[in-house]
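Participant: let's see this in three dimensions:
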Amino acid sequence: MITADHSVALPAEWRDFLALTKPRVMTLVVFTGLCGLLAAPGHIHPVIGAIVILCIAVGAGGAAALNMWYESELDAGMKRTAQRPIPAGRMDRINARDFGIALSAGSVMVMGLAAGWLTAALLAISIVYYAVVYTIWLKPRTPQNIVVGGGAGAFPPLIGWIAVTQEVTLMPIVLFAIIFMWTPPHFWALALFVKIDYAKVGIPMMPVVAGETSTRRQILIYAILLAPVAMAPWFLGGAGMIYAIGATLLSLAFVGYSVPVGLRQSSEGDAMKPEKRLFRFSILYLFALFGLLVADRLAANAGLIA
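Facilitator: I've put the predicted structure just below:
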């Protein structure tokens, strides 16, 4: 376990606290939360809407900081994460923990006061889901950690939507389901080319436990299953033709990127492996899909589509 000597001031600075919040991951969290808010039917005051998105961002950052606090020993053993603030020795673990708790509790409290306690409860569940259910329980115990744990990252559009409507309906649940189904092929594509790190620290990620062939097959299966889920907003009448056409093309491309991953036997070979191409496209896919949802709603509000 990497610990810090509390008698010595560690050279932590604002960049290290920012790093604890996983800002690259937070970008996608904030974007999908904003899209859920903008695509929802109804109206929310712009100031309240901005507070909702800020609380989603701060809550996600708090959960990420708690994740880094708990996994600091594991991070120290992996090349990809060894330079994070705690394993690199720039920050005390206790300070990171307290920072995560403060962000998490503060975001839930402000969300409740600004946007209602239903929205705040969903934010609190999402934080506990990631920091406790996924990080402490699922990740070190089962190769299904990403499948079940994918729910943690699926909350933002649900929260954004319900902040506007103040009720749980089928559409925000579908948005949750899209990210839930997207997470395994997205994350397993990453896990395929960093599996040595996970094996070294004993984390039972799918490629480590089930092997590459099984993981690749499951990536392709999930990509195929994701396509009808991504089309569900249109099937349910919650989105129009702009979304339908765009989602169809994006989902076909996602499957297309997944096919060579599913058929490949190993990660040996070219530097730009199919799994890396899939991982990068999967990020673009989710940004574009949720962007289309907002574009469709704006076009409908402007009377450009029925």
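Participant: all contacts plus neighbour counts: C-alpha atoms, from now on.
Facilitator: OK.
Participant: now stretch 59-77, how far from the centre of its chain.
Facilitator: Centre-to-centre, stretch 59-77 and its host chain are 15 Å apart (C-alpha atoms, centre = their mean, to the nearest Å).
Participant: which outside residues touch it?
Facilitator: Stretch 59-77 is contacted from outside by 1-2, 20-23, 26, 29, 81-84, 86-88, 93-94, 96-97, 99-105, 107-108, 123, 127-128, 130-131, 135-136, 197, 200-201, using C-alpha atoms under 8 Å, 6 or more residues apart in numbering.
Participant: now a PyMOL select for only the buried ones of those.
Facilitator: Entered in PyMOL, the line below selects the buried ones among the contacts of stretch 59-77, by 16 or more other C-alpha atoms under 10 Å:
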select buried, resi 20+21+22+23+26+29+81+82+84+86+87+93+96+97+99+100+101+103+104+105+107+108+123+127+128+130+131+135+197
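Participant: inside helices: which ones of the contacts of stretch 59-77?
Facilitator: Among the contacts of stretch 59-77, the residues falling in helices (DSSP state H) are 20, 23, 26, 29, 93-94, 96-97, 99-105, 107-108, 123, 127-128, 197, 200-201.
Participant: which parts of the stretch 151-300 of the chain are helices?
Facilitator: All helices of the stretch 151-300 of the chain, identified by DSSP state H, counting those that start in this stretch, fall at 155-165, 170-193, 195-201, 206-209, 212-235, 241-263, 274-301.
Participant: the fourth one: how far from the chain's middle?
Facilitator: Which is helix 206-209. On C-alpha atoms, centre = their mean, the centre of helix 206-209 falls 20 Å from that of its chain.
Participant: so what's residue 122 up against?
Facilitator: Taking C-alpha under 8 Å, 6+ apart, we find residue 122 in contact with 155, 159.
Participant: second input sequence below; structure requested for side-by-side comparison:
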Amino acid sequence: MTDIRSFDDSNEARFGDYVQLLKPRVMSLVVFTALVGLMVAPVHLHPVEAFSAILFIALGGGASGALNMWWDADIDAIMRRTKGRPIPAGRVQPGEALAIGLALSGISVVMLALATNVLAGALLAFTIFFYAVVYSMWLKRATPQNIVIGGAAGAFPPMIGWVAATGSISVEACLMFMLIFMWTPPHFWALALFMKSDYGDAKVPMLTETHGRKITRAHVWWYTVALVPFALAAGFTSIGGPVYLAASVLLNAEFLRGAWRIWRRDETAAEADGYKVEKAVFRFSLIYLFLHFVAFLVEAVLRASGMGGW
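Facilitator: The predicted model follows:
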């Protein structure tokens, strides 16, 4: 259980602290990918229903963030990158964060089920549980593969968006899930290679700490290789098409090139040039995911005009 030994009662929380508790940067990815999943689905919701679905999925993402910050407050207080967060900084009490996380979880799940369908609500509930319990409370501190399995939580939003529209899970929804799921490890580990972290001090078994940087470099390459078939396969489904496939081929070729350079790179040389390759690959990984989902949207627009698809 989270143990925060001191709280500064005079350090009053501001509205921004409660927003930060919901991890708005992560929530933006949740909203975008869920919106794409909803918009490319073959069933189109009424605009009010669609807005409600995205709102409640976003609230569910925020609930996950609050629960994660509540549980991780002890290690957040140790690490330089996170010690300024609202709970370890003493601006929000742990009990407040827990209450907010639980309240938003209940509201988002129930309202999504009412606004769309029960399966979408159940999938959102499972996503919150997975991130807060399976990843935060169990995997994060138990295995260096934490980011791999835990990445599933970030991969569910487009599937939830699809299910909110259609009421069912399909191959297309699964491939959008796998695109994010397999993208997360090389994206995160590219960052870990150049970020000076203090996970070791917090006793969090990140791969760079437990297996070293050389093994981490190999993992970036092999997970990128494993990602490619899922990204390309989506191009041959109802949400893909020639535009998506052309974009995916180019994006995957560049991602593979960058991952290969990371794998074959000497650590001493990398440190000497300030990890330029690793930083470039990390930045490209953000563009890579964003453009894949933009390509899904382009294909949806083209299909609606009678010009897209196969």
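Participant: so stretch 108-121 of structure 2 matches what in structure 1?
Facilitator: Taken onto structure 1 by TM-score structural alignment, stretch 108-121 of structure 2 occupies residues 107-120 there.
Participant: for the matching stretch, give me every contacting residue.
Facilitator: Counting by C-alpha under 8 Å, 6+ apart, 48, 51-52, 55-56, 58-59, 121, 123-124, 159, 162-163, 166 sit against stretch 107-120 of structure 1.
Participant: would you point out the most distant pair within these?
Facilitator: 58 and 166 (20.9 Å; C-alpha to C-alpha).
Participant: who has more neighbours out of these two?
Facilitator: Between residue 58 of structure 1 and residue 166, counting by other C-alpha atoms under 10 Å, residue 58 is the more crowded of the two (23 against 15).
Participant: follow-up on the earlier one: list buried residues within the contacts of stretch 107-120 of structure 1.
Facilitator: 51-52, 55-56, 58-59, 121, 123-124, 159, 162-163.
Participant: in the match of stretch 108-121 of structure 2, which residues are buried?
Facilitator: In stretch 107-120 of structure 1, counting by 16+ other C-alpha under 10 Å, buried: 107-112, 114-115, 117-120.
Participant: thinking again about what came up before, which one of the contacts of stretch 107-120 of structure 1 sits closest to residue 263 of structure 1?
Facilitator: For the contacts of stretch 107-120 of structure 1, the nearest to residue 263 of structure 1 is residue 159 (37.2 Å; C-alpha to C-alpha).
Participant: how about the closest one, what's its partner in structure 2?
Facilitator: For residue 159 of structure 1, the residue aligned by TM-score structural alignment is residue 160.
Participant: could I get the buried ones among the contacts of stretch 107-120 of structure 1 as a markdown table with distance to residue 184 of structure 1?
Facilitator: Shown next, in a markdown table, are these (distance: C-alpha to C-alpha, whole Å):
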| residue | distance to residue 184 of structure 1 |
| --- | --- |
| 51 | 30 |
| 52 | 27 |
| 55 | 26 |
| 56 | 22 |
| 58 | 25 |
| 59 | 23 |
| 121 | 26 |
| 123 | 22 |
| 124 | 23 |
| 159 | 21 |
| 162 | 25 |
| 163 | 27 |
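Participant: how deep is residue 219 of structure 1 tucked in, by neighbour count?
Facilitator: Neighbour count of residue 219 of structure 1, defined by other C-alpha under 10 Å: 27.
Participant: so who does it touch?
Facilitator: Contacts of residue 219 of structure 1 (C-alpha under 8 Å, 6+ apart): 184-185, 188-189, 258, 261-262.
Participant: swap in 10 Å and give it another go.
Facilitator: 182-189, 213, 225, 255, 258-259, 261-262, 275, 278 (C-alpha atoms under 10 Å, 6 or more residues apart in numbering).
Participant: now the aligned residue in structure 1 for residue 230 of structure 2, nearest residue through space, not along the chain?
Facilitator: Residue 230 of structure 2 maps onto residue 229 of structure 1 when the alignment is built from TM-score structural alignment. In space, and not counting its chain neighbours, residue 229 of structure 1 is closest to residue 178: 5.9 Å by C-alpha to C-alpha, 6 or more residues apart in numbering.
Participant: thought residue 184 was touching that neighbour, still the case?
Facilitator: No: counting by C-alpha atoms under 10 Å, no contact exists between residue 178 of structure 1 and residue 184, whose distance comes to 11.2 Å.
Participant: still on that earlier bit, nearest to residue 247 of structure 1 among the buried ones among the contacts of stretch 107-120 of structure 1?
Facilitator: Of those, the one sitting nearest to residue 247 of structure 1 (C-alpha to C-alpha) turns out to be residue 159, at 21.9 Å.
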